[in-house]
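*Asks:* Provide a 3D model corresponding to the input given below.
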Amino acid sequence: MKSSKKTKKTDSSLVAPIFTPRTRTVARPQDGGASSRDGGRSPSPGSDTSEMEQDLGPATRQDIRRLQDFIAEELARNTRALTAEVQVIGTRTARLEERAEAFADTCNTLAHHAETLATRVETLEEALEDLSNRSRRNNIRLRGLPESVTPDALDATLTGIMKKLLPALPPARYLIDRIHRTLGARKGQNAPPRDVVARLHYYSTREALLRTARDQQVEYEDGQLLFYQDLAPSTLAKRREWRVVTELLRSHNVRYSWGFPFRILVHKDGRTYSCTHLYRAQDFLHQLGLEVPDAIAQLTPPSSLPRLSRDWSPAGD
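*Replies:* Below is the predicted model of the structure:
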């Protein structure tokens, strides 16, 4: 029986020519003989002899040229595709950088405006605090007066205390414009009495009363009375923050005073030293020749808002 030759069909549009298998006819062994090419091995029953007949020999020069042409065409096609993608990515990156620069400029402008507004608000707060303290210049705050003194008796009680402390003043100088206790209910039966705030008609009377009460002790019903300036709450809060510095000055017998707008003043060796912010107290104490406490040395000035850079550098620079 004559054997028929079979070949495998391949799609040349999908597979390079060099990869197309080449076949040749192989003589079959007669009467049980073996082929000289396969070492005498016979195909197993039912196997496809066409698959065994494929030529696996070396490629020719023509095959190599076809392979080179195929690889060059594929490289050119991939290069064109990559070039187009890089151009698209470059265009998008340029647009993103332009938008990032616009965002950086906007952020920096807003930061500048915010710092300007913060400075203006601080200036307005200082002016408002100064106005509040100026409106209280004739006020005096009395601490320690028992709650048993009724509101109707406050005027007569304070007038009697002033006559005792300032007997040389004319009776007209004891004039009180208004007097009342601080706002708010009393916290408890055993709580300290609320302060009394009085506005004296004459500023000179208020100054004389504060000087006299500073030098001598004043008592009322076996209780000590204390006289203070009536100041804005913000000013009192700032003075409490300066307690570390004021205690250091008092421990070295350095006399100080408070100025308006808020500042601390020290007169030493014919010179006047002043400071307005607590974070600057380190230089202030150095000028006075005093040791700076750790609580003051750790203070830093307020930092400005961060700015964004418009300069772009390649990755890794």
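*Asks:* all contacts plus neighbour counts: C-alpha atoms, from now on.
*Replies:* Noted.
*Asks:* Residue 154 and residue 311, how far apart?
*Replies:* 71 Å (CA to CA, to the nearest Å).
*Asks:* quick one, which of the two is more surrounded?
*Replies:* residue 154 (19 against 7; other CA atoms under 10 Å).
*Asks:* That one contacts residue 179, correct?
*Replies:* Yes. Proximity of residue 154 to residue 179 meets the contact threshold set by CA atoms under 8 Å, at 6.9 Å.
*Asks:* C-terminal to the strand or helix carrying residue 87, which secondary structure element comes first?
*Replies:* Assigned by DSSP states H and E, residue 87 belongs to helix 61-135. Reading on from helix 61-135 to the C-terminus, the next helix or strand found by DSSP H and E is strand 139-143.
*Asks:* One more, please, to line up against the first structure:
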Amino acid sequence: MANTTKKKQGKKADRSVFFAARASTPKAAGLTDGDQDGDGGNDTVPLQYSPGPQNLPVTQDFLQNCLEDMSTKILTSLQSTLKELRRDVQELEDRMTHVEQKMEDQTAAHNDVADQVQHMQQQLEYTQRKVMDLEDRSRRQNLRLRGIPEEVKQPDLHAFLIGYFKELAPDLPAEVLLLDRYHRVQKPTFLPQDTPRDVLTHLHYFLVKEALLQATRGGRDLPQKYKHIKLFTDLSAATLQKRKEFKDVTEALRQNNVQYRWGYPIRLLIRRNGTVTTANTPEEGRRLLRTWNIPVNPVGKNMAAPAMLSPEWKRTKK
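*Replies:* Coordinates of the predicted model:
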């Protein structure tokens, strides 16, 4: 019985030691500075220890205060960040407004320039046509003959030309076949070396020139020495260049057996189904061909005025 009592007392003592309250200071716990360092040396730093409240209850008010304090700090930080963002956004908005205004001004200026360029192109084309017409009028009684051999020298040209014209248009009276001037002209560089130079002659009467040109379309059988001669209207270089712009139109007309002839200053007179239609520009000729369901392949580049621009946004009022 006594032994049993001693065992119970020993167990109680062990429990009391295990559940004993911890000392509030290191010294009370039996620890020295050296023990705290763990190296047992003398060069130790004294520990700063402040005892906290014992058994502090974690209440709802305490948590609420912590949450409110944290919310206040977060809100303050967010407000500061948002203020900086608003300032940056306002700066960007001001810059974008300035850029949009500049773009709008540049668009208006570009459209003014494009309008002026288009007007100047029309004026330039009109002036060029007038100059070409004046130059062609000074050549309107000229004829260009190609294929006359170089053996026919200058003193013999008059007799050769009169003989050719009489064979070409025998109905013309001899008294109207008057040649004011006749001479050879410089040969283009792209022609072969053995190609004879063209002969340019100025007839006294315009109607005689037209009659000779009309006679070349009759298919008259000429003597051998005249068969290889070709007759052309004498035109300025600018007029010939303008006529080249109609090349795709004239080729399409020839392929479809549609008759045409050239008018002045630069226009195409097309005869189809008994009706004569005028094309003043290559684009007008292409539109006519498309209307008649005639295929055409445009060639060359069309020099158009700059296109008008329009802003890609609309300014809104705030």
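*Asks:* Next, the TM-score between them, please.
*Replies:* TM-score of the superposed chains, computed with TM-score structural alignment, normalised by the length of structure 1, equals 0.70; 280 aligned residues with a CA RMSD of 4.0 Å.
*Asks:* show me the contacts for the aligned partner of residue 209 of structure 1 in structure 2.
*Replies:* Residue 209 of structure 1 maps onto residue 212 in structure 2, with residues paired by TM-score structural alignment. Contacts for residue 212 of structure 2 were tallied using CA atoms under 8 Å, 6 or more residues apart in numbering; they are 165, 168, 169.
*Asks:* From residue 79 of structure 2, how far off is residue 212 of structure 2?
*Replies:* 98 Å.
*Asks:* try residue 97 of structure 2
*Replies:* For residue 97 of structure 2, the distance to residue 79 of structure 2 - CA to CA - is 26 Å.
*Asks:* For the closest residue to residue 230 of structure 2 other than its chain neighbours, give its distance to residue 197 of structure 2.
*Replies:* What sits nearest to residue 230 of structure 2 in space, not counting adjacent residues and going by CA to CA, 6 or more residues apart in numbering, is residue 146, at 5.1 Å. Between residue 146 of structure 2 and residue 197 of structure 2 the computed distance is 7 Å (CA to CA).
*Asks:* how about the helices in the stretch 201-318 of structure 2?
*Replies:* 206-215, 237-244, 247-255, 282-291 (DSSP state H, counting those that start in this stretch).
*Asks:* Counterpart of residue 200 of structure 2 over in structure 1?
*Replies:* Checking TM-score structural alignment: residue 200 of structure 2 goes with residue 197.
*Asks:* What are the contacting residues of whichever helix or strand that match is part of?
*Replies:* Per DSSP H and E, residue 197 of structure 1 falls inside strand 196-200. Identification of contacts with strand 196-200 of structure 1 by CA under 8 Å, 6+ apart yields 136, 138-143, 145, 174-182, 206, 230.
*Asks:* swap the cut-off to 7 Å and go again
*Replies:* Residues outside strand 196-200 of structure 1 that contact it (CA atoms under 7 Å, 6 or more residues apart in numbering): 138-143, 175-182, 206.
*Asks:* Please pick the buried ones from the residues you listed.
*Replies:* 138, 139, 140, 141, 142, 143, 176, 179, 180, 181, 206 (16 or more other CA atoms under 10 Å).
*Asks:* Aligned to the first one, what sits in structure 2?
*Replies:* Right, the one you point to is residue 138 of structure 1. Aligned counterpart of residue 138 of structure 1 in structure 2: residue 141 (TM-score structural alignment).
*Asks:* hang on, isn't its match packed against residue 209?
*Replies:* Yes. Contact criterion CA atoms under 7 Å: residue 141 of structure 2 and residue 209 qualify, at 6.3 Å.
*Asks:* Look up how far residue 154 of structure 1 lies from the counterpart of residue 186 of structure 2 in structure 1.
*Replies:* The equivalent of residue 186 of structure 2 in structure 1 is residue 183 (alignment by TM-score structural alignment). To residue 154 of structure 1, residue 183 of structure 1 is 15 Å away according to CA to CA.
*Asks:* swap in residue 148 of structure 1?
*Replies:* 10 Å.
*Asks:* before we move on, what about residue 166 of structure 1?
*Replies:* Applying CA to CA to residue 166 of structure 1 and residue 154 of structure 1 gives a distance of 18 Å.
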